[in-house]
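S.K.: Sequence and predicted structure, then a few things I'm wondering about:
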Amino acid sequence: MLAYARALLTGSEQGRTAYLAADLRDPGLILDAAELRGVLDFHRPIALFLVAVLHFLTGADQPRALVRRLLDGLPSGSYLVVSHATGDQAPPGVGAIVETYATTAAPLVLRGLADVCRFFDGTDVLDPGVVRLPLWKPDTPPTDPETV
């Protein structure tokens, strides 16, 4: 995958992209990486996307502290985007999925909405706030918000 990504990540100065193979549990390595410093302008706001990754960090990994360390390393005005599997209103069968992941090197940790909101402590959360994905800026409102 890394070789494929590197082949795809060549482009013009306006469209430069970097790929960094790193462990999210080492935010210092990420923030200091030459690959990032060569592409991102740390004098301007940066968007940090932690999509479909935080639910693979256990409490022992201290995920909120990791997010805070990454945010603290970014310029003022930067943005944080998070998606996270949650146990709130979980569909039937999700317990079996969690059990399956528990047998792997990356267990699935379902956090509740209140816990997910804590990743944003110390930030200004934009409207509509921390909500379930179908409720975030929907083109059309869901027919039954209890089922999304």
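M.R.: Here it is on my side, so go on.
S.K.: CA atoms for contacts and neighbours, from now on please.
M.R.: Noted.
S.K.: and the nearest residue to residue 73 once chain neighbours are set aside, helix, strand or coil?
M.R.: Take residue 73 and drop its neighbours on the chain: the residue closest to it by C-alpha to C-alpha, 6 or more residues apart in numbering is residue 31, 6.6 Å away. Secondary structure state of residue 31, per DSSP: H, G, I helix; E, B strand; the rest coil, is helix.
S.K.: okay, now residue 31: neighbour count?
M.R.: Around residue 31 there are 17 other residues, counting by other C-alpha atoms under 10 Å.
S.K.: What residue, apart from its backbone neighbours, is nearest the residue nearest the centre of the chain spatially?
M.R.: Central residue of the chain (C-alpha atoms, centre = their mean): residue 50, 1.3 Å from the mean position. Nearest in space to residue 50, with sequence neighbours left out and distances taken as C-alpha to C-alpha, 6+ apart, is residue 82 at 4.9 Å.
S.K.: In addition, the following structure is provided for comparison:
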Amino acid sequence: MAGKVRVDLTVPSAARMYDWLLGGSNNFEVDQAACELLLDAAPTTKALALNNRWFLQRVVQALAKEHGIRQFIDFGSGLPTQNNVHQIAQAVDRRSRVVYVDNDPVVLAYGRSMLDENDRTAIIAADMVDTGQILGHPDFDRLIDLDQPTAALFVSVLHCLPDDAKPDELVRRVVGKLRPGSFVVICQLVSEDPRLRQEVTDLMLEQTHGNWGRVREKCDVHRYFEGLDVQEPGLVDVTDWRPDSELQQRLRSVEWTEYGGLARVP
């Protein structure tokens, strides 16, 4: 058994901040204070978080129902909330298997307690850029057969990586392990306003003590999808990715967006 990992309650976590924005309770005062600063800079960020979560639910359901995907790898999965990937996929087919990957100790603690009784899911403690550790993990071998179609999810997480972590190379490494007919889901925070990009990036770097990346531009996200077959409706603000209610179309973030989509490995 691994030793206990100490959680520094004086430093906000991007995962716990996201949990607070979604109305969750697995966060601390330091995370809430950081979110208030973020909302000062980008007041519609709660709408952005909600729409991103709804996008995750829609795209996983589409992968399971329409494309028959039964294996999912969720990179940087974040804190468990309602309608997680395994719940959506297993509602379509109870045999669906999901591996979550995260390195936040609070995420790992809550995730393991939630998944203890579900033998078709697991959470791996790893930095998502460490693909060797992830793909070589016993739980990965138990649940994921890379000779079968698989979905790799990078949902609202690549902006947590700095440029020197080479998020585009991470995507290519993972895609290179997937068989043709597999799928990749990617979205990340973008803004076409250079002032906002810098302000929010500086804020998050300061609040998380450097444990973040940066707000990028749409052209950066396009590079993640090079060589992949982007599915309809293309690369969009995820609010517009096959919305299933008028509320989801009306509730929009203004200052920045989650931008991305779904692509097939040719």
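M.R.: Received, thanks. Keep in mind the model is a prediction, meaning the values are calculated, not measured.
S.K.: Now do the residue nearest to residue 73 of structure 1 against residue 143 of structure 1, distance only.
M.R.: Summarising the geometry, the distance separating residue 31 of structure 1 from residue 143 of structure 1, computed by C-alpha to C-alpha, to the nearest Å, is 42 Å.
S.K.: So the residue in structure 2 that the residue nearest to residue 50 of structure 1 lines up against: helix, strand or coil?
M.R.: Applying TM-score structural alignment, one finds that residue 82 of structure 1 aligns to residue 186 in structure 2. In terms of secondary structure, residue 186 of structure 2 is strand; the call rests on three-state DSSP.
S.K.: Quick one: map residue 127 of structure 2 onto structure 1.
M.R.: Per TM-score structural alignment, residue 127 of structure 2 is aligned with residue 23.
S.K.: Who are the contact partners of that match?
M.R.: Listed by C-alpha atoms under 8 Å, 6 or more residues apart in numbering, the contact set of residue 23 of structure 1 reads residue 30.
S.K.: Identify the residues contacting residue 242 of structure 2.
M.R.: Listed by C-alpha under 8 Å, 6+ apart, the contact set of residue 242 of structure 2 reads 58, 233.
S.K.: so what's residue 69 of structure 1 closest to, chain neighbours aside?
M.R.: Leaving aside its sequence neighbours, residue 69 of structure 1 sits nearest to residue 27 (C-alpha to C-alpha, 6+ apart; 6.6 Å).
S.K.: got the contact list for the one you found?
M.R.: Listed by C-alpha under 8 Å, 6+ apart, the contact partners of residue 27 of structure 1 are 66, 69, 70.
S.K.: what about the second one, neighbour count?
M.R.: This means residue 69 of structure 1. When neighbours are counted by other C-alpha under 10 Å, residue 69 of structure 1 registers 15.
S.K.: Assess the claim that the match of residue 82 of structure 1 and residue 167 are in contact.
M.R.: No. Using C-alpha atoms under 8 Å, residue 186 of structure 2 is not in contact with residue 167, being 11.1 Å away.
S.K.: okay, these two: which has more neighbours?
M.R.: Each of residue 186 of structure 2 and residue 167 has its neighbours counted (other C-alpha under 10 Å); residue 186 has more, 24 against 21.
S.K.: And the strands in the stretch 151-266 of structure 2?
M.R.: 151-155, 183-190, 229-230, 236-237, 257-264 (DSSP state E, counting those that start in this stretch).
S.K.: Any chance of JSON lines for those, columns distance to residue 38 of structure 2?
M.R.: Formatted as JSON lines, the entries for the strands of the stretch 151-266 of structure 2 read as follows, by distance: least, C-alpha to C-alpha, whole Å:
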{"stretch": "strand 151-155", "distance to residue 38 of structure 2": "20"}
{"stretch": "strand 183-190", "distance to residue 38 of structure 2": "13"}
{"stretch": "strand 229-230", "distance to residue 38 of structure 2": "32"}
{"stretch": "strand 236-237", "distance to residue 38 of structure 2": "20"}
{"stretch": "strand 257-264", "distance to residue 38 of structure 2": "14"}
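S.K.: What range does the top helix by length along structure 2 cover in structure 1?
M.R.: The helix of greatest length in structure 2, counted in residues with DSSP state H as the criterion, is given as helix 45-66. Helix 45-66 of structure 2 corresponds to no residue of structure 1 when matched by TM-score structural alignment.
S.K.: coming back round to it: between the strands of the stretch 151-266 of structure 2, which gets nearest to residue 219 of structure 2?
M.R.: Comparing the strands of the stretch 151-266 of structure 2 by their distance to residue 219 of structure 2 (C-alpha to C-alpha), the top pick is strand 183-190, with 9.4 Å.
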